[in-house]
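1. Here you go, sequence then predicted model.
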Amino acid sequence: MGLRIILSSAVKQMTAIAIVASISACATPPAKEGKAVAVMYDEVYDPLEPMNRYFFDVNYALDALFLKPVAEIYRGVLPLGVRNSVRNFLTNLSQPIYLINNVLQGDLNRAGDNMGAFFTNTFFGVGGLFDVAQLNTQKEDMGQTFAIWGAPEGPYLVLPLIGPSTTRAATGMVADYFADPVNYAARENGIEEVGIYRGVVSGIDSRSRSIEALDEIEKNAIDFYATVRSLYRQHRTNLILNGASNPTQLPNMSFDDDKTASTKE
């Protein structure tokens, strides 16, 4: 199946979810889950919780059967230096879309850092395998841009394969795909699958770096779903506020780097 067919189906599914979410009445908070769970429920607008819990369980099973074992093999076979080069390369490919979002958010200083990092690491870092620039640029996506523009967060969603999101973040994800200059260049040259390959490799790399942290979170969670939901929102808040909120970070659990806010996400 071609990438356009996959994306078309994904967009239709996200649109349908957004429509359902917009007309859904507020769900009743869990009554017998304990005070900690009730507090986490109040933090995040989750009117589609039964559906979200279903997809959370599906993703959890897929992670146990595929992603986690592959991530463990990836970490066991490749030395840390090689894995760091993989991450550097993927980050470098993302600098153009980070730049676009920083411009749209009015942060020209960060946009300048994105441009400097991309050109420096591309030409002097062997195509981005080595982080010569050392500018430590932060991920910027259209979900964050929409938040800066004042778009409402929307309901919390758990997307198949992708994981935690919101209607705003999911819409931003689709916008990022089509706005990303790297993906555009790939489509123009008939290699549309580049976006999928990037997402899969990025997901495996991110999962390999969060195996122990995620296991620890699951072990100590009263309700793993509610904990992930709360941590996802804190993580998104941290991204939108550029680290000003300094919340606990949620290890990446999706195929999208990175593949997860209270006031803006």
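-> That came in fine, so what should we check first? Numbers count the residues shown, from 1 in each chain.
2. going forward, measure contacts and count neighbours with C-alpha atoms only.
-> Fine.
3. Spell out, range by range, the helices that occur in the protein.
-> 3-23, 35-43, 49-62, 68-77, 80-104, 108-124, 142-148, 167-179, 181-188, 194-208, 211-220, 224-240 (DSSP state H).
4. packing partners for the second one?
-> Packed against helix 35-43, as judged by 3 or more Cα pairs under 8 Å, 6 or more residues apart in numbering; DSSP states H and E, are the following elements: helix 224-240.
5. and the angle from the helix it packs on to helix 35-43?
-> Angle, helix 224-240 to helix 35-43, by axes from the mean of the first three to the mean of the last three Cα atoms, to 10 degrees: 40 degrees.
6. The helices of the chain: which one's closest to Leu161?
-> helix 49-62 (5.9 Å; Cα to Cα).
7. buried set for the closest one?
-> Buried residues in helix 49-62, counted by 16 or more other Cα atoms under 10 Å: Glu49, Asn52, Phe55, Phe56, Val58, Asn59, Tyr60.
8. And here is the other one:
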Amino acid sequence: MNRAIFQFNEVADKVVLRPAAVGYRTVVPKGVRIGIRNFLNHLRSPITIMNALLQGEGERARDTFGRFLTNTILGLGGLIDVASDAGIPQHYEDFGQTLAVWGVEPGPYLMLPLLGPANFRDGFGYGVDGVIDPAGRYISNEYGLEGVGVRYTLNAVDWRAANLKVIDDLRASSLDFYATVRSAYRQRRIHAIRNGREAEGDSVGIPGMIDFDDMDMDMDMDMELPPEAAPADEQSNEQ
């Protein structure tokens, strides 16, 4: 079943999401994309703060609150990331990570339609984060399902645009792309749950392991579009 859903997601990505991401990066100026990404990250700050506190990560909660306050006041409501320029680190926490810290087992691996890889613990966590999300409640109350849809569509297109080359390279180099995605998902979740800290006995420098410190939501800012996705004028300049 998971592989069948994965194939459906692959078709949806190739037909809808990837072309939308390429168009987004081609049409929307870089500065506007940065502002949109900053604002989307800003909106989920309360989720990170609450989950960091639940995990006993007071420093990460403090950092995120400081970022939220700084960018709200000085960054035009979150459009400009003043906090990073001030040296305040950005963190990401969710309720799936919180459950893992509390000792809840991940459960079976799941491939969710359109949403991608997950497990039972993370799937439940997504639901809890949606309930406790203040921005989500406000958007839903003020703008209804249309507003919620716009937010999540922007999130999806922005994330896909940030990862164009990474996903294209993985897809091209993988003998079994489904297995590669599953492995990458599990690695990244372990990395997120540990907040980048290695557990005792972890192997270091295993060939083929993904460096998640290099995978972030800003990677497309300095990354060229894949040749087949680049605008016509850029392709002509490369020839």
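-> Okay, I see it. Being a predicted model, the structure only gives us computed values, none of them experimental.
9. how about the buried residues of helix 49-62 of structure 1 in TSV, adding distance to Lys219 of structure 1?
-> Converted to TSV, the buried residues of helix 49-62 of structure 1 look like this (distance: Cα to Cα, whole Å):
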residue	distance to Lys219 of structure 1
Glu49	22
Asn52	21
Phe55	20
Phe56	17
Val58	19
Asn59	18
Tyr60	14
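10. hey, which of the helices of structure 1 is tucked in deepest?
-> Compared across the helices of structure 1, helix 142-148 shows the largest average neighbour count, a mean of 24 (mean count of other Cα atoms under 10 Å).
11. Mean deviation, that helix versus structure 2?
-> By mean Cα distance after the TM-score superposition for structure 1, the fitted helix 142-148 of structure 1 averages 0.4 Å away from its aligned residues in structure 2.
12. so that helix corresponds to what in structure 2?
-> On structure 2, the counterpart of helix 142-148 of structure 1 by TM-score structural alignment is residues 95-101.
13. Tell me the spacing between the most centrally placed residue in structure 2 and Arg62 of structure 2.
-> Taking Cα atoms, centre = their mean, the centroid of structure 2 lies closest to Trp159, which sits 5.9 Å from it. Using Cα to Cα, to the nearest Å, we find Trp159 of structure 2 at a distance of 26 Å from Arg62 of structure 2.
14. And Met50 of structure 2, by the same measure?
-> Met50 of structure 2 is 11 Å from Arg62 of structure 2, by Cα to Cα.
15. and if you look at Val181 of structure 2?
-> 33 Å.
16. before we move on, what about Phe8 of structure 2?
-> Phe8 of structure 2 is 41 Å from Arg62 of structure 2, where distance means Cα to Cα.
17. likewise Leu145 of structure 2?
-> Leu145 of structure 2 is 32 Å from Arg62 of structure 2, where distance means Cα to Cα.
18. quick one: what's aligned to Ile191 of structure 1 in structure 2?
-> Per TM-score structural alignment, Ile191 of structure 1 is aligned with Gly144.
19. cool, and Val77 of structure 1?
-> By TM-score structural alignment, Val77 of structure 1 lines up with Val27.
20. Ok, Leu157 of structure 1 next?
-> That one, Leu157 of structure 1, aligns with Leu110 by TM-score structural alignment.
21. wait, doesn't its match sit right on Asn2?
-> Yes - Leu110 of structure 2 is within contact range of Asn2, at 6.4 Å (criterion: Cα atoms under 8 Å).
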